[in-house]
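heads up, no residue letters with this:
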């Protein structure tokens, strides 16, 4: 086991706001989190490209402020021409990093587009732009909810890496052993890119349970029961959540993770408390 260091790399994920008030809130959060000198701020991309313009506007604003910004690109429901135009637009603006995702499969009669898998998107990015972009992809220590088997999910990650991904960011988790075993399995399969743990702060149990049911992240029984015990006492719940997530981060850093990627939900206070706890 490696020794914990007090200085560590971080990155932060935002979603593009829909309103002026939301954009003001995002700017406030970004300004507060900037003091941690993040490697980059990433900005999500709505299903089927539904937030394309807002994602780009947010990414370019972050870049103008002197920070490295990484737009998410999801390929489901998109044509190769649409993705090509988007890649070249980001390339022309000097964006150097992307988060390449498949995205949610559309329901009903909506076309799935020209791509089926994120590995196809990564290969397309390399074909179109060579080595211009550093490409991040998603990884799932507790396995993707649509995965047939854990082995099949690991092979899917390997396909993304073999297609040209530079590193991976995981879905959030609260069981560090799940991450450690996952990285060991990746090593055994020849996946040698950095695998950065995704960290989800705890804001409220209802929201967390909803997210987890969709993405397949497990809330350990002990944690779920403790959070439920707080009821409507949100302040105490969040204070407890800060302690839990701070301890998780300390455990990961002691093990020697490459960095930590925080899912901010466009908020900053709780994350600031976590990082400051770990740095103390």
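Noted; the coordinates are in hand. Here the structure is a predicted model, which means the values were calculated and not measured.

switch to C-alpha atoms for all contacts and neighbour counts from now on
Fine.

I'd like the distance from residue 265 to residue 9, if you could.
As defined by C-alpha to C-alpha, to the nearest Å, residue 265 lies at a distance of 19 Å from residue 9.

Over to residue 187?
Applying C-alpha to C-alpha to residue 187 and residue 9 gives a distance of 22 Å.

same deal with residue 196?
Where residue 9 is concerned, residue 196 sits at a distance of 10 Å (C-alpha to C-alpha).

Over to residue 151?
Here the distance between residue 151 and residue 9 works out to 30 Å (C-alpha to C-alpha).

Where do the strands of the stretch 51-200 of the chain begin and end?
Assigned by DSSP state E, counting those that start in this stretch, the stretch 51-200 of the chain shows strands spanning 69-74, 97-101, 134-139, 167-172, 195-199.

Show me which residues of the next helix or strand after the last one are buried.
Think strand 195-199. Using DSSP states H and E, the helix or strand that follows strand 195-199 in sequence is helix 205-215. By neighbour count on 16 or more other C-alpha atoms under 10 Å, the buried set for helix 205-215 is 205, 208, 212, 215.

Out of those, which is nearest to residue 55?
Set against residue 55, the nearest of these by C-alpha to C-alpha is residue 215 (21.6 Å).

and residue 246, that's in a strand?
No - counting by DSSP: H, G, I helix; E, B strand; the rest coil, one finds residue 246 to be helix, located in no strand.

who touches it in this structure?
Contact partners of residue 246, counting by C-alpha atoms under 8 Å, 6 or more residues apart in numbering, are 274, 275, 277, 278.

residues touching the third one, list them.
In this case it means residue 277. residue 246.

put this beside the first:
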């Protein structure tokens, strides 16, 4: 059953979450521990992030710096396969433009199709750490919409080199990202929603939002999307704040606002544990209100927050 079908057939607000592949050289056991912690809440699917390769400079024997291409979190495809094999839970790997060429993407889709992993989340991805603005890899895609077209062509049996294969028995289906507070590179929300509508026209079956801490912004975003004719499910993404410095770090990195009522409570906290407890309380409030409004699913971002996500889910699910 596809992700969209699981969401639509759920009798109550569905639960899902996102994990990161372990750092290169680290064990997959940490991923399994996260899943073991949260599987009691019947996750309909688990997202696995994909990380681009970056150029880092390392000192060589002559003392000079040598550029080396390094990927800190490899293994998205393998982890997706391991999750479906071990747990029988649908795995949704991220497919991104950033750092990947069309041919690399095609080979990833071939591998995923062989493994029976046919649900994707399609994203542009972040710019390289060394870049001031996003630049596509040579022979790569600049926008998620372009990546969607490659996936659609692959589903029909069209390969990058002009070759043909039989259309997939189970074609890839996918969701895309949405930004209630707009993407930081978009000139305005109207433009952002225009391109989101184009992504839905191209085949996106659902939208998962960037994290937000003000439900009003989510509801307004949904209303704007509906007014523009976007009818697919819009799944809210939540992240419990877990440490004090996230009060300033999260707005800077993810370009999201923290409501003043929440910020006041965080400023009262004297330790990270106090901030974590406040984060659980705020996220619980958000989740309860979203469920009361009948959202189809809630998607939780678990980085540094597995314990907190469990505490929220114990209350609302």
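In hand now; what should we look at? Keep in mind the model is a prediction, meaning the values are calculated, not measured.

Now the TM-score, please.
Here the TM-score for the pair of chains, by TM-score structural alignment, normalised by the length of the first structure, is 0.91; 274 aligned residues with a C-alpha RMSD of 2.2 Å.

re earlier: and residue 109 of the first structure, which of the strands of the stretch 51-200 of the first structure is closest to it?
Among the strands of the stretch 51-200 of the first structure, strand 69-74 sits nearest to residue 109 of the first structure (C-alpha to C-alpha), with 18.7 Å.

List the buried residues of the closest one.
Within strand 69-74 of the first structure, the residues scored as buried using 16+ other C-alpha under 10 Å are 69, 70, 71, 72, 73, 74.

which one of the buried residues of helix 205-215 of the first structure is nearest residue 86 of the first structure?
For the buried residues of helix 205-215 of the first structure, the nearest to residue 86 of the first structure is residue 215 (26.4 Å; C-alpha to C-alpha).

Thought residue 145 was touching that closest one, still the case?
Yes - if you go by C-alpha atoms under 8 Å, residue 215 of the first structure and residue 145 touch, sitting 6.3 Å apart.

overlap in contacts of residue 196 and residue 9 of the first structure?
258, 259, 260.

Let me see the ranges of the helices in the second structure.
3-9, 29-38, 76-87, 102-115, 144-155, 189-201, 215-227, 246-254, 260-268, 272-292, 306-316 (DSSP state H).

Any chance of those in TSV with distance to residue 70 of the second structure as columns?
Output for the helices of the second structure, formatted as TSV (distance: least, C-alpha to C-alpha, whole Å):
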stretch	distance to residue 70 of the second structure
helix 3-9	32
helix 29-38	21
helix 76-87	15
helix 102-115	16
helix 144-155	23
helix 189-201	31
helix 215-227	36
helix 246-254	22
helix 260-268	37
helix 272-292	32
helix 306-316	27
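
and the gap between the counterpart of residue 82 of the first structure in the second structure and residue 92 of the second structure?
Under the alignment (TM-score structural alignment), residue 82 of the first structure maps onto residue 104 of the second structure. Distance, residue 104 of the second structure to residue 92 of the second structure, by C-alpha to C-alpha: 18 Å.

do the same with residue 252 of the second structure
Taking C-alpha to C-alpha, one finds residue 252 of the second structure at 27 Å from residue 92 of the second structure.

I'd like the distance from stretch 230-238 of the first structure to the chain centre, please.
26 Å (C-alpha atoms, centre = their mean, to the nearest Å).

for stretch 113-125 of the first structure, same thing?
How far stretch 113-125 of the first structure lies from its chain's middle: 18 Å, per C-alpha atoms, centre = their mean.

If you tally nearby residues, what's the number for the counterpart of residue 31 of the first structure in the second structure?
Following TM-score structural alignment, the counterpart assigned to residue 31 of the first structure within the second structure is residue 36. Using other C-alpha atoms under 10 Å, residue 36 of the second structure is surrounded by 11 other residues.

what's the answer for residue 271 of the second structure, then?
11.

now do the one 4 residues further on
Residues lying near residue 275 of the second structure (other C-alpha under 10 Å) number 24.
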